[in-house]
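S.K.: Requesting a structural model of the entry that follows:
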Amino acid sequence: MSKLQDISPYELMAWMQAQRPFALLDVREEDERQHDHIGGEWIPMDEVLKRQQELPADKPLVVYCRRGVRSAIIIQRLQEKYGMHNLYNLSGGLTAVRQLGLPL
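M.R.: Below is the predicted model:
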């Protein structure tokens, strides 16, 4: 099993400011997405494995959810089933971004 790569909200903000190429994936449910998000693609957690072909393989993919738990689970499943190594888990999820007051 591959090691989970984390990215902090501060690191994500630095990537955005540096215009580093990456993609974002929100794996929360629709009602959560409608309430708040930081952009990126939205594929609910229970659909991600079925829609894996829609995920970019040519650049880092930062996966997020509310607190970073569901995103970590889906990253492990994608690594195990498809051998994906370009995945980063947003530490603390959207909650951490909002608590830190970051302009994402």
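
S.K.: only C-alpha atoms for contact and neighbour calcs from this point on.
M.R.: Fine.

S.K.: can you give me the strands in this protein?
M.R.: For the chain, applying DSSP state E gives strands covering 6-7, 23-26, 41-42, 61-64, 87-90.

S.K.: list the helices and strands the second one packs on?
M.R.: With contacts defined as 3 or more CA pairs under 8 Å, 6 or more residues apart in numbering; DSSP states H and E, the secondary structure elements packing on strand 23-26 are strand 41-42, strand 61-64.

S.K.: Go through these and name the closest to residue 70.
M.R.: When the helices and strands packed on strand 23-26 are compared by CA to CA, strand 61-64 sits nearest residue 70, at 7.9 Å.

S.K.: what's that closest one in contact with?
M.R.: Strand 61-64 is contacted from outside by 7, 22-28, 70-72, 75, 86-90, 93-94, using CA atoms under 8 Å, 6 or more residues apart in numbering.

S.K.: now the other sequence, so there's something to compare against:
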Amino acid sequence: MEEMKEITAEELKQRLEKGEKLNLIDVREDEEVAYGMIPGAKHIKMGEIPHRLEEFNKEEEYIFICRSGVRSENVCRYLQELGYSVCNMVGGMLAWEGEVE
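M.R.: Have a look, this model is predicted:
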């Protein structure tokens, strides 16, 4: 199986601070994202991903985020098998020290 790309919360924060345009997808549940998401992230619950594949472009990379990095890793494996370019934020929001909105 192809190795999965990963990014740490700190690396992601640095890339965003440089002004990079990244596709961030938060796969947590509604009550979890209520406490704040990384600015610019799009909320698509894990269970909705299979029904919303048309929102993803195979030419672009997507970074997936959850609370601890486990659900987002599962989403990444699923999408990678379908041919999408994905990256998992290791440690999830528990590791995120940047701003939230």
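
S.K.: Superposed, how do the two chains score by TM?
M.R.: Overlay of the two chains. TM-score (TM-score structural alignment, normalised by the length of the second structure): 0.87; 99 aligned residues with a CA RMSD of 1.5 Å.

S.K.: Under the alignment, what does residue 95 of the first structure map to in the second structure?
M.R.: Following TM-score structural alignment, the counterpart assigned to residue 95 of the first structure within the second structure is residue 94.

S.K.: ok, residue 6 of the second structure touching residue 87?
M.R.: Yes: in this structure, residue 6 of the second structure sits in contact with residue 87. The criterion is CA atoms under 8 Å, and the distance is 5.0 Å.

S.K.: These two: who's more crowded?
M.R.: Relative neighbour count places residue 87 above the other of residue 6 of the second structure and residue 87, with 22 against 17, counting by other CA atoms under 10 Å.

S.K.: if I pick that one, what's in contact with it?
M.R.: 4, 5, 6, 7, 61, 62, 63, 64, 76.

S.K.: How about residue 33 of the first structure?
M.R.: Contacts here follow CA under 8 Å, 6+ apart; on that basis residue 33 of the first structure touches 26, 42.

S.K.: Report how many residues lie close to the closest residue to residue 104 of the first structure other than its chain neighbours.
M.R.: Leaving aside its sequence neighbours, residue 104 of the first structure sits nearest to residue 38 (CA to CA, 6 or more residues apart in numbering; 5.9 Å). Residues contacting residue 38 of the first structure under the criterion other CA under 10 Å number 15.

S.K.: Likewise for residue 37 of the second structure?
M.R.: 22.

S.K.: of the contacts of residue 87 of the second structure, buried ones?
M.R.: 6, 7, 62, 63, 64, 76 (16 or more other CA atoms under 10 Å).

S.K.: For the first structure, just list every one of the helices.
M.R.: Along the first structure, counting by DSSP state H, helices occupy 9-17, 30-35, 45-48, 69-82, 93-100.

S.K.: Contacts for the third one next, please.
M.R.: Helix 45-48 of the first structure is contacted by residues 27, 28, 29, 70, 71, 74 when judged by CA under 8 Å, 6+ apart.

S.K.: quick one: it to the second structure mean distance?
M.R.: After superposition onto the second structure, the mean distance of helix 45-48 of the first structure to its aligned counterpart is 0.5 Å, using mean CA distance after the TM-score superposition for the first structure.
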